[in-house]
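Enquirer: I would like to see how this sequence folds:
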Amino acid sequence: MRKLETDRLILSPWTRKDAADLYEYARNPNVGPHAGWKPHADIKESRKIIKTVFQPNRVWAIRDKENGRAIGSIGFDTDKYRPGVNSRELGYSLSEDYWGKGLMTEAATEVIRYGFEEMKLDMICICTGPENKRSQSVIRKCGFTYEGMLRRAYRIYDGTLRDVLCHSLMKEEYYGN
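Expert: Below is the predicted model:
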């Protein structure tokens, strides 16, 4: 996994040194629950997430170019709805301090480019909850097509089942064919 860059962001692999930055935004109850994960209880939990979730997978730290701090995460996971298809599921989170500035759209656009141009994916999908309007906005801006809702398809950290809105972007759509 290599470092990626945009006008305002650096996307780079997570390190143990990033635990304080992750904890700073991941403890906020307005961030994690929208994606289905509980706010981090302490920096130890953030260290564990870096080690067990971010580092083994294709998850970049989203860094503010001005100060180098990790302000979010973005990456690919296995597309659990399309086994046998060269597809990945995009996921992301961002510090509330940086909401409303177009940063997630900027990061997602670069990761989508990487997925199609460098990973040679055939499709990228993304799923979000009906209540997560901010994520839906990013999804629309990035050109994804709405596929439909899967009812009670995602169990969140507290055991609640949530509906998910599924979207996809095919390589032909990305390249304009």
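Enquirer: C-alpha only now, for contacts and for neighbours.
Expert: Fine.
Enquirer: what sits against residue 146?
Expert: 165-168 (CA atoms under 8 Å, 6 or more residues apart in numbering).
Enquirer: can you do 6 Å?
Expert: residue 167 (CA atoms under 6 Å, 6 or more residues apart in numbering).
Enquirer: Over to residue 149?
Expert: 164-166.
Enquirer: Now with 10 Å, please.
Expert: 127-130, 163-167 (CA atoms under 10 Å, 6 or more residues apart in numbering).
Enquirer: for residue 94, same thing?
Expert: 22, 25-26, 31-32, 61-62, 70-74, 103-104.
Enquirer: for residue 27, same thing?
Expert: Contacts of residue 27 by CA under 10 Å, 6+ apart are 38-43, 45-46, 95.
Enquirer: Please repeat the previous calculation with a cut-off of 7 Å.
Expert: Going by CA atoms under 7 Å, 6 or more residues apart in numbering, residue 27 touches 39-41.
Enquirer: do residue 10 as well
Expert: 4, 62-65.
Enquirer: and for comparison, fold this next one:
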Amino acid sequence: MKILETERLRLRPFELGDAEGLYAYAKNPNVGPHAGWKPHADVAESRQIIEDLFMVNQAWVIVQKETGRLVGSIALEPDKRRPEVASRELGYSLAEDCWGQGLMTEAAQEAIRFGFEELKLEIIAICTGPTNERSARVIEKCGFQYEGITRHCYKIYDGSVRDSRCYSLLKSEWEAQR
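Expert: Here you go, the predicted model:
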């Protein structure tokens, strides 16, 4: 995986040694449940998630350049809704103390650029929970178009099933925004 840089951030592949940094923000009950995953119980669980999920799906660690601190994750995962199209689904998480600073929008814009320019994608999708307004704002700032609600489609960590707000961004739309 290629290392990506923005003005304030460095996006690099996850390593098992990132478990403590991931746990530091992923244990927060205000972070994971918005995306449907439970707060991490300990560093060992964070390490397992890095190994089983982030390394397999080629997720990037989001690191603040100024401090060197791991503050989030972002990935372009396989898009299950469009298996026959050059498409990926964007997913991300960010430490709560970094919310409202434009960091996730900055990281997402770079991941989107990489997807369209280097992976030659035709479309990038993203879905979020119906009440995750912070994520919806990032999605809209990045130019995604609202597709609608997929009802009762996403089972979360506690066994309940949620709806998903779905968005997508065509390469041609992204190029027109630039």
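Enquirer: Give me the TM-score for this pair.
Expert: After superposition, the two chains reach a TM-score of 0.98 (TM-score structural alignment, normalised by the length of structure 1), with 177 aligned residues with a CA RMSD of 0.9 Å.
Enquirer: Output the contacts of residue 149 of structure 1 as CSV; include the columns secondary structure.
Expert: CSV is the format used below for the contacts of residue 149 of structure 1 (DSSP: H, G, I helix; E, B strand; the rest coil):
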residue, secondary structure
127, strand
128, strand
129, coil
130, coil
163, strand
164, strand
165, strand
166, strand
167, strand
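Enquirer: Among those residues, find me the one that's closest to residue 114 of structure 1.
Expert: Comparing the contacts of residue 149 of structure 1 against residue 114 of structure 1 with CA to CA places residue 167 closest, at 18.3 Å.
Enquirer: Using the three-state scheme, assign the nearest residue to the closest one once chain neighbours are set aside.
Expert: Once flanking residues are discounted, residue 167 of structure 1 sits nearest to residue 146: 4.4 Å by CA to CA, 6 or more residues apart in numbering. Three-state assignment for residue 146 of structure 1 (three-state DSSP): strand.
Enquirer: how much space is there between residue 146 of structure 1 and residue 74 of structure 1?
Expert: 20 Å (CA to CA, to the nearest Å).
Enquirer: Would you mark the buried spots in the biggest helix by length in structure 1?
Expert: Counting by DSSP state H, the longest helix found in structure 1 is helix 103-113. For helix 103-113 of structure 1, the neighbour count (16 or more other CA atoms under 10 Å) marks 103-109, 111-113 as buried.
Enquirer: Residue range in structure 2 corresponding to it, please.
Expert: For helix 103-113 of structure 1, the aligned range in structure 2 is residues 103-113, judged by TM-score structural alignment.
Enquirer: what sits up against the matching stretch?
Expert: Stretch 103-113 of structure 2 is contacted from outside by 6, 138, 142, using CA under 7 Å, 6+ apart.
Enquirer: again, but for stretch 63-80 of structure 2
Expert: In contact with stretch 63-80 of structure 2 (CA under 7 Å, 6+ apart) are residues 8-11, 21-22, 57-62, 87-95.
Enquirer: And residue 20 of structure 2, which helix or strand is it part of?
Expert: Per DSSP states H and E: residue 20 of structure 2 is located in helix 19-26.
Enquirer: Next: residue 93 of structure 2.
Expert: strand 87-94.
Enquirer: Report the inter-axis angle for that strand versus helix 19-26.
Expert: Calculated by axes from the mean of the first three to the mean of the last three CA atoms, to 10 degrees, strand 87-94 of structure 2 forms an angle of 80 degrees with helix 19-26.
Enquirer: returning to what we had before: among the contacts of residue 149 of structure 1, name the buried ones.
Expert: 127-129, 163-167.
Enquirer: what's the most distant pair in those residues?
Expert: 163 and 167 (13.3 Å).
Enquirer: distance from the match of helix 103-113 of structure 1 to structure 1 after superposition?
Expert: Superposed on structure 1, stretch 103-113 of structure 2 shows a mean distance of 0.2 Å to its aligned residues (mean CA distance after the TM-score superposition for structure 1).
Enquirer: just how off-centre is that stretch within its chain?
Expert: Relative to the centre of its chain, stretch 103-113 of structure 2 is centred 9 Å away, using CA atoms, centre = their mean, to the nearest Å.
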